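>>> build me a model from this:
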Amino acid sequence: MLAQFGYIGLFLIIGCAFIMVTLGIPAVLSRLTWIVPRKPTKVKLETYECGMQTTGRSWVQFNFRYYIYALMLIVMDVLAVFLYPWAASLGDLGATGFFVIAFFLVIVTVGYLYAWKKRALEWQ
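Next comes the predicted model:
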């Protein structure tokens, strides 16, 4: 049993080392001016929008409906992530597994119907 936790610890150490190296490489390279030169000019510091001159403010507040669509997409992705392993192991889970996923589907359906009732899914 201790060997299994050793693998988990080794995985965590390798993961943390990978993160530190990935974050450290740009920090180190930014200090070396012969690799990453810094010559800021007025043109380089301007906001770039697909090769066109910026009109108005460069910060635009998006409509909240975009976020609703994004949240609904995430909910459907999570649903797919949970349904696939459940379907693959339904024979081993038995009746308990079936009722648990049925409850999960009821919760997702209620959320979807709520969003539909509030007209959050209509494009205006």
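
>>> from here on, just use CA atoms for contacts and neighbour counts.
OK.

>>> list the contacts of stretch 65-85.
For stretch 65-85, contacts defined as CA atoms under 8 Å, 6 or more residues apart in numbering pick out 101, 108, 120-121.

>>> to check against the first, give me the structure of this:
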Amino acid sequence: MSESYGVIAAVVVLGLAGLLGAFALNKALTVTYPTEGKLKTYESGVDPVGEGWAQVHIRYYLFAYLYVIFAVDAIYLFPWATIFATLGFATLVEMFIFLAFVAVGLLYAYRKGILRWT
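The predicted structure is shown next:
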């Protein structure tokens, strides 16, 4: 029994040695010339201006939340639709109940004005 632990320990040690060796070889073969331009922060081709802190309006979080709701809806709906014929009528009723809950949520979001972009 203890012999198998020795094999596992040897494999782990050899794996770590290989990993550390690869990192050391990469460090030894890398040529770097750190200049002021290379050390400057790069942001999509534009020089960064101002602070790195920006507040986001809560409306964007609501759109993200609505997206997650409809993504989950799609996750349930598409696989169900592919095997609908084998499941029967009861699952059709259950899916319409599920879609009714999603529709009520969408109606609520519409009535609260969440879906308006302005």
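
>>> overlay them and tell me the TM-score.
For this chain pair, the superposition-based TM-score is 0.63 by TM-score structural alignment, normalised by the length of structure 2; 99 aligned residues with a CA RMSD of 2.8 Å.

>>> re the thing from before, select only the buried ones of the contacts of stretch 65-85 of structure 1 in ChimeraX?
Selection of buried members from the contacts of stretch 65-85 of structure 1 for ChimeraX, criterion 16 or more other CA atoms under 10 Å:
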select :120
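
>>> how about TSV for the contacts of stretch 65-85 of structure 1, with secondary structure and distance to V81 of structure 1 added?
Below are the contacts of stretch 65-85 of structure 1 laid out as TSV (DSSP: H, G, I helix; E, B strand; the rest coil; distance: CA to CA, whole Å):
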residue	secondary structure	distance to V81 of structure 1
I101	helix	12
V108	helix	13
A120	coil	24
L121	coil	22
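
>>> for the contacts of stretch 65-85 of structure 1, give me TSV that also has distance to V75 of structure 1.
Shown next, in TSV, are those (distance: CA to CA, whole Å):
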residue	distance to V75 of structure 1
I101	15
V108	8
A120	14
L121	14
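
>>> element containing the counterpart of F96 of structure 2 in structure 1?
Superposed on structure 1 with TM-score structural alignment, F96 of structure 2 falls opposite A102. Assigned by DSSP states H and E, A102 of structure 1 falls within helix 90-117.

>>> okay, buried residues for that helix please.
Within helix 90-117 of structure 1, judged by 16+ other CA under 10 Å, the buried ones are 97, 112.

>>> that one against structure 2, how far on average?
Helix 90-117 of structure 1, aligned to structure 2 and superposed, deviates on average by 1.3 Å (mean CA distance after the TM-score superposition for structure 1).

>>> so which elements touch that helix?
Using 3 or more CA pairs under 8 Å, 6 or more residues apart in numbering; DSSP states H and E as the contact test, the elements touching helix 90-117 of structure 1 are helix 64-88.
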